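Q: Here's my sequence, what's the structure:
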Amino acid sequence: MTEDSRKATAQKAAVVTGASTGIGEATVRALAAEGWTVFAVARRAERLEVLEAETGAVAIPADITEDDDVARLLASVTAAGGVDTLINIAGGARGADQLGDANTGDWEWMYRVNVLGTMKITRAFLPMLRATGEGTVLNLTSTAGLAAYEGGAGYNAAKFAQHAMTGALRLEEAENNIRVIEVAPGLVHTEEFALNRLGDQQAAAKVYQGVEKPLTAQDVADVVRYAVTVPHHVNLDQIVMRPVAQAANHKLIRKQA
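A: Below is the predicted model of the structure:
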């Protein structure tokens, strides 16, 4: 780390949700390596314990959709000195049904986690972020929130809502000098996203089959790290990132085996 970057990250602290796996875990590692104080938040305590031991992050098991957990999380972070950055990574997809075959439970889960969870934790931490004078909120959305595709209606709906919420928050909090950043990745190969969505390892593997160099969790974490460490007056409103093989949601180049 250079002297300039040491100064830039001095006393920087962040809450990172979805920290037990994938992009959230990679983001915790990226920020901790830069000297940040990181509060790693997820439901799975055992995974957070390993991450804490390896990175020095502060593990706080919590479900961001539960009001009591959010209140407990806020109290723990406040007692530990607070943060100036909130990074909302937690989210996900369930199912790939077309609208005519929509599973209500899957839709409710996606809305609860991607939209209501982001809202609840952001609402809770906004007073703290305002008080710092230079707060940051970064929401991880998806290219699914920018363009619809067949079989994606439920996830599209949830991520479009999260995308809209992010834009509204930016307008509402500009007067409080809070910058609001959206990172919208395309195809990212992580250990759990496609598996959780499709419920089958073989089906999940087919999502990435033949795709040369899909994005990795580390790729996205590097962009997140950059976005929250540039000087505070710089707001990267929206960052769309895809692998080169994915020209659009509906166009993905697959090589023959």
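
Q: contacts, neighbours, all on C-alpha from now
A: Fine.

Q: Give me the buried positions along stretch 23-43.
A: With burial defined by 16 or more other C-alpha atoms under 10 Å, the residues of stretch 23-43 counted as buried are 23-32, 34-43.

Q: Please enumerate residues in contact with that stretch?
A: 1, 6, 9-20, 48, 51-52, 55-64, 77, 89-90, 190, 217-218, 220-222, 224-225 (C-alpha atoms under 8 Å, 6 or more residues apart in numbering).

Q: List only those of the residues you listed flagged as buried.
A: If we count by 16+ other C-alpha under 10 Å, the contacts of stretch 23-43 have these buried: 9, 12-20, 48, 51-52, 56-64, 77, 89-90, 190, 217-218, 220-222, 224-225.

Q: Keep only those of these that are in strands.
A: Mapping the buried ones among the contacts of stretch 23-43 onto strands (DSSP state E) picks out Ala13, Ala14, Val15, Val16, Thr17, Val58, Ala59, Ile60, Pro61.

Q: wait, which of these is closest to Ala158?
A: Using C-alpha to C-alpha, Thr17 comes nearest to Ala158 of these, at 17.3 Å.

Q: Proceed likewise with the subsequent sequence, for comparison:
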Amino acid sequence: MKQTALVTGATAGFGKAIAHRLVHDGYRVIATGRRQERLDALAAELGPDLLPFRLDMDDAAAIAALPGSLPEGWCDVDVLVNNAGLALGMEKAQDADIANWQTMISTNVTGMVELTRVLLPGMVARDRGHVVTLGSTAGTYPYTGGNVYGATKAFVRQFTRNLRCDLLGHNVRVTNLEPGLCGGSEFSQVRLRDDAKAAAVYEGTKPLLPTDIAETVAWVLSLPRHVNINEIEMMPVCQAAGGLAVARGMKD
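A: So this is what the prediction gives:
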């Protein structure tokens, strides 16, 4: 029987590419997101092995009800890809909009842990499963304006590490993928709310693409059942972690 994967944030970018790749690899995919018309278009494109399922990661009640809301035959989720997430703003902490912080925490942290908690007992009971979560190099390397976004991704890393401890003795795998500079998605448009500024982020670079992330997810899932890839940090060749910053000319 085909395995069932649930991919959050599947209406664009990483999630859409991952859904495409997993259907190609023989999975049945539950594709979730807020934009129903995009989910329907994805289902029309990929056929009966893709189930469009509208889900807002800020809606705790909908997340809690998800297992009982899935159609018959789709309830046993073998793979959870926690992809949904966003960054909002590049202001320094002292100038940031607190509403942006709350939205990032709600989506990147709260929604992600709630959905994981809902699906994990079934994986444990069946003694099979894989949780793949999209973190970020921002969770490791600080940068100006990264404040709460980076903090949410640091949470993702530590959460997945602790899941591995809790799941010891069960055949349920957990992987955290931490991409660096990635183009080909709506990430920068959402963050900067300005198409020209978003385009400038990638000017003169060859960033990672959603298909690169999907390829990595597919590889992690394809490994033998006894192999767990804990973490993968990935960057394009044009990117590296920067050195420490020094402010010069400061007053005593």
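
Q: Tell me how the two chains score on TM-score.
A: Comparison of the two superposed chains (TM-score structural alignment, normalised by the length of structure 2) gives a TM-score of 0.91, and 241 aligned residues with a C-alpha RMSD of 1.5 Å.

Q: Filter the buried residues of stretch 23-43 of structure 1 down to just the ones in strands.
A: Secondary structure assignment by DSSP E places Thr37, Val38, Phe39, Ala40, Val41, Ala42 of those in strands.

Q: Count the neighbours of the closest residue to Asp127 of structure 2 other than its chain neighbours for me.
A: Spatial nearest neighbour of Asp127 of structure 2, excluding adjacent residues (C-alpha to C-alpha, 6 or more residues apart in numbering): Asn171 at 5.2 Å. The number of residues packed near Asn171 of structure 2 is 17, by other C-alpha atoms under 10 Å.

Q: Which parts of structure 1 are strands?
A: 13-17, 37-42, 58-61, 85-88, 136-140, 179-185, 188-189, 215-216, 238-241, 246-248, 251-252.

Q: need those in JSON lines with distance to Met128 of structure 1, can you?
A: Listed next are those as JSON lines, based on distance: least, C-alpha to C-alpha, whole Å:
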{"stretch": "strand 13-17", "distance to Met128 of structure 1": "12"}
{"stretch": "strand 37-42", "distance to Met128 of structure 1": "15"}
{"stretch": "strand 58-61", "distance to Met128 of structure 1": "18"}
{"stretch": "strand 85-88", "distance to Met128 of structure 1": "9"}
{"stretch": "strand 136-140", "distance to Met128 of structure 1": "11"}
{"stretch": "strand 179-185", "distance to Met128 of structure 1": "14"}
{"stretch": "strand 188-189", "distance to Met128 of structure 1": "32"}
{"stretch": "strand 215-216", "distance to Met128 of structure 1": "32"}
{"stretch": "strand 238-241", "distance to Met128 of structure 1": "23"}
{"stretch": "strand 246-248", "distance to Met128 of structure 1": "38"}
{"stretch": "strand 251-252", "distance to Met128 of structure 1": "42"}
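
Q: Which of those strands sits closest to Leu171 of structure 1?
A: The nearest among these, by C-alpha to C-alpha, is strand 179-185 at 8.8 Å.

Q: Structure 2: matching residues for the closest one?
A: Using TM-score structural alignment, strand 179-185 of structure 1 corresponds to residues 173-179 of structure 2.

Q: what residues does that stretch touch?
A: Stretch 173-179 of structure 2 has contacts (C-alpha under 8 Å, 6+ apart) with 129-137, 156-157, 160, 163-164, 167, 208, 213, 220, 228-235.

Q: With structure 1 overlaid, report how far that stretch is off on average.
A: When structure 1 is overlaid, stretch 173-179 of structure 2 sits 0.5 Å from its aligned residues on average, using mean C-alpha distance after the TM-score superposition for structure 1.

Q: list the buried ones in that stretch?
A: Those buried within stretch 173-179 of structure 2 under the rule 16+ other C-alpha under 10 Å are Arg173, Val174, Thr175, Asn176, Leu177, Glu178, Pro179.

Q: Now do the helices in structure 2.
A: Secondary structure of structure 2 by DSSP state H: the helices cover 13-24, 36-46, 60-69, 98-105, 112-126, 147-166, 187-192, 195-201, 210-222.

Q: Check which helices and strands the longest one sits against.
A: So that's helix 147-166 of structure 2. On a contact count with 3 or more C-alpha pairs under 8 Å, 6 or more residues apart in numbering; DSSP states H and E, helix 147-166 of structure 2 meets helix 98-105, strand 129-134, strand 172-179.

Q: same question, the last one
A: Contact partners of helix 210-222 of structure 2 among helices and strands, from 3+ C-alpha pairs under 8 Å, 6+ apart: helix 13-24.

Q: what range in structure 1 matches the helix it packs on?
A: Here helix 13-24 of structure 2 aligns to structure 1 at residues 22-33, judged by TM-score structural alignment.

Q: One more: stretch 216-223 of structure 2?
A: Taking TM-score structural alignment as the measure, structure 1 aligns residues 223-230 with stretch 216-223 of structure 2.

Q: Give me the contacts around the matching stretch.
A: Under the criterion C-alpha under 8 Å, 6+ apart, residues Ala8, Thr9, Thr27, Ala30, Leu31, Thr85, Thr136, Leu138, Ile181, Val183, Asn235, Leu236 lie in contact with stretch 223-230 of structure 1.

Q: Also stretch 46-60 of structure 1?
A: 19-21, 25, 28-29, 32-33, 37-42, 45, 61, 73.

Q: which among the buried residues of stretch 173-179 of structure 2 gets closest to Gly242 of structure 2?
A: Closest approach between those and Gly242 of structure 2, by C-alpha to C-alpha: Pro179, at 15.4 Å.

Q: Report the two of the buried residues of stretch 173-179 of structure 2 separated the most.
A: Put simply, by C-alpha to C-alpha the two of those set farthest apart are Arg173 and Pro179, 19.5 Å from each other.

Q: Ok, which of the strands of structure 1 comes nearest Lys206 of structure 1?
A: Comparing the strands of structure 1 by C-alpha to C-alpha, strand 188-189 comes nearest, at 11.3 Å.

Q: related to what we said a few turns ago, need the helices of structure 2 in TSV (columns: distance to Tyr141 of structure 2).
A: Output for the helices of structure 2, formatted as TSV (distance: least, C-alpha to C-alpha, whole Å):
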stretch	distance to Tyr141 of structure 2
helix 13-24	21
helix 36-46	33
helix 60-69	30
helix 98-105	18
helix 112-126	22
helix 147-166	8
helix 187-192	18
helix 195-201	18
helix 210-222	20
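
Q: just those: most buried one?
A: helix 13-24 (a mean of 22; mean count of other C-alpha atoms under 10 Å).

Q: and that helix, how far from structure 1 on average?
A: Averaged out, helix 13-24 of structure 2 is 0.2 Å away (mean C-alpha distance after the TM-score superposition for structure 1).
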